[in-house]
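Asks: sequence? don't have it. structure:
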């Protein structure tokens, strides 16, 4: 086997582990993610799975990174090229609703689940979840501020309140889709965003 093929196969195996890990963690939490389970479902040895990550915590962090890549691809990237401010907020909102509506992960929004799982804890995994959340909230806050400065939103608009409500709508959407299997939830989220902006 050539070194190039070996590196490519290693990368593919790592991707398979992370894709399965992300699917499991979205539904059962990062604590439910075990080396043994991944090995069993992928037909690998535990040592084979562990060799890619070194520890359960490293695996969890890699899954958080994989979830972040998916979210960025499915939400901010879909709004790329849209003018900043209110048009961006609307495009990002629609992309976020679509991301949840299409149920790309069996447990819905990975970060909603991970935030609930790790919000009362400390450590690198919680910090990684907080960083991703802060990154996205900063992006939204900048665009809300831009919409205010361009007079697309009222000059006295409370930027933090708008951000809070925007994120709250998406948390509610995930809740109603996942817990209640409410197929009307995306339409409700769209109406709520339209009222908000």
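Replies: Structure received. None of these values were measured; they are calculated from a predicted model.
Asks: switch to C-alpha atoms for all contacts and neighbour counts from now on
Replies: Will do.
Asks: Would you confirm that residue 29 contacts residue 117?
Replies: Yes. Assessed by Cα atoms under 8 Å, residue 29 is found in contact with residue 117 at 6.9 Å.
Asks: and these two? which has more neighbours close in?
Replies: Higher neighbour count among residue 29 and residue 117: residue 29, with 21 against 15, using other Cα atoms under 10 Å.
Asks: what's the more buried one in contact with, if anything?
Replies: Residues in contact with residue 29 (Cα atoms under 8 Å, 6 or more residues apart in numbering) are 113-114, 117.
Asks: okay, now the one to match up with it:
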């Protein structure tokens, strides 16, 4: 009995560890597929075949295609945070932080962290006119990102580095539009010069709103 009590939890823990490892392996592949082929391109059978796993094992981890799609969105959010938001944590509030957030996003898209460009741009286009849990998850992710951009701009305005009359939601919208336009054009036309043009557009917009343009890093500091 003593051996049974000792070995039982060990076996359970081992299964949990293996299950978590398999889940990470699957999601690393699903974010790649979805960024190129869309979330509808995911299937439990395809993943089992590509990753040489049992279909029943993949089904046990996710249960349905919708749950697989939702897990993929959550995995993509984590990757996005690590590449776009995490590098901003140590930067002080101000116009330079806004600038580096924008150029960091452009570098994320140009560097093809996701093979198909920005995961959320393509997935949002795919599910934008639909309803349901996947649509809601993508809408929440987009709203969170836009809120972060707006907050970063507002902090720069509060710090006195952007004009007091700056229309923060409008500026956030314009900047976001420049970034997404570069992503879209680069994916469709395989033309990466658009990233430099987007950086130039963002820089000009921030320069016009700055209380002291010298606080804005030079365009040459763009990561693209």
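Replies: Received it, and whenever you're ready, just let me know what you need. Since the model is a prediction, treat every value here as computed from it, not as a measurement.
Asks: Map the contacts of residue 29 of the first structure onto the second structure and name those still in contact.
Replies: Among these, the ones still in contact in the second structure (both residues aligned by TM-score structural alignment, their matches' Cα atoms under 8 Å) are 113-114, 117.
Asks: what's the burial count for residue 7 of the second structure?
Replies: Neighbours around residue 7 of the second structure, by other Cα under 10 Å: 12.
Asks: now swap in residue 179 of the second structure and tell me
Replies: For residue 179 of the second structure, using other Cα under 10 Å, the count is 23.
Asks: tell me which element the aligned residue in the first structure for it falls in.
Replies: For residue 179 of the second structure, the aligned position in the first structure is residue 170, judged by TM-score structural alignment. Counting by DSSP states H and E, the element that carries residue 170 of the first structure is helix 159-180.
Asks: thinking again about what came up before, let's see which of the kept ones among the contacts of residue 29 of the first structure end up in helices.
Replies: 113-114, 117 (DSSP state H).
Asks: Dump those to a markdown table, plus distance to residue 80 of the first structure.
Replies: Compiled in a markdown table, these are given as follows (distance: Cα to Cα, whole Å):
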| residue | distance to residue 80 of the first structure |
| --- | --- |
| 113 | 26 |
| 114 | 26 |
| 117 | 31 |
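Asks: Nearest to residue 132 of the first structure among those?
Replies: residue 114 (11.1 Å; Cα to Cα).
Asks: shouldn't the closest one be in contact with residue 127?
Replies: No. Between residue 114 of the first structure and residue 127 there is no contact under Cα under 8 Å: 11.1 Å.
Asks: what's the residue closest to the geometric middle of the second structure?
Replies: residue 80 (3.2 Å; Cα atoms, centre = their mean).
Asks: which position in the first structure aligns with that residue?
Replies: By TM-score structural alignment, residue 80 of the second structure lines up with residue 71.
Asks: swap in residue 39 of the second structure?
Replies: With TM-score structural alignment as the criterion, residue 39 of the second structure matches residue 30.
Asks: Over to residue 91 of the second structure?
Replies: So, by TM-score structural alignment, residue 91 of the second structure is matched to residue 82.
Asks: How about residue 18 of the second structure?
Replies: Using TM-score structural alignment, residue 18 of the second structure sits opposite residue 9 in the first structure.
Asks: Can you point out the helix or strand that includes its match?
Replies: Counting by DSSP H and E, residue 9 of the first structure is found in helix 3-28.
Asks: distance from that helix to the second structure after superposition?
Replies: For helix 3-28 of the first structure, the mean deviation from the second structure after alignment is 1.2 Å (mean Cα distance after the TM-score superposition for the first structure).
Asks: just to revisit the earlier point, ok, residue 114 and residue 127 of the first structure, which is more surrounded?
Replies: residue 114 (22 against 15).
Asks: From residue 44 of the first structure, how far off is that one?
Replies: Per Cα to Cα, to the nearest Å, residue 114 of the first structure is found 26 Å from residue 44 of the first structure.
Asks: Which stretches in the second structure count as helices?
Replies: Using DSSP H, helices in the second structure cover 2-37, 44-50, 55-62, 65-80, 95-110, 119-127, 133-158, 168-189, 193-209.
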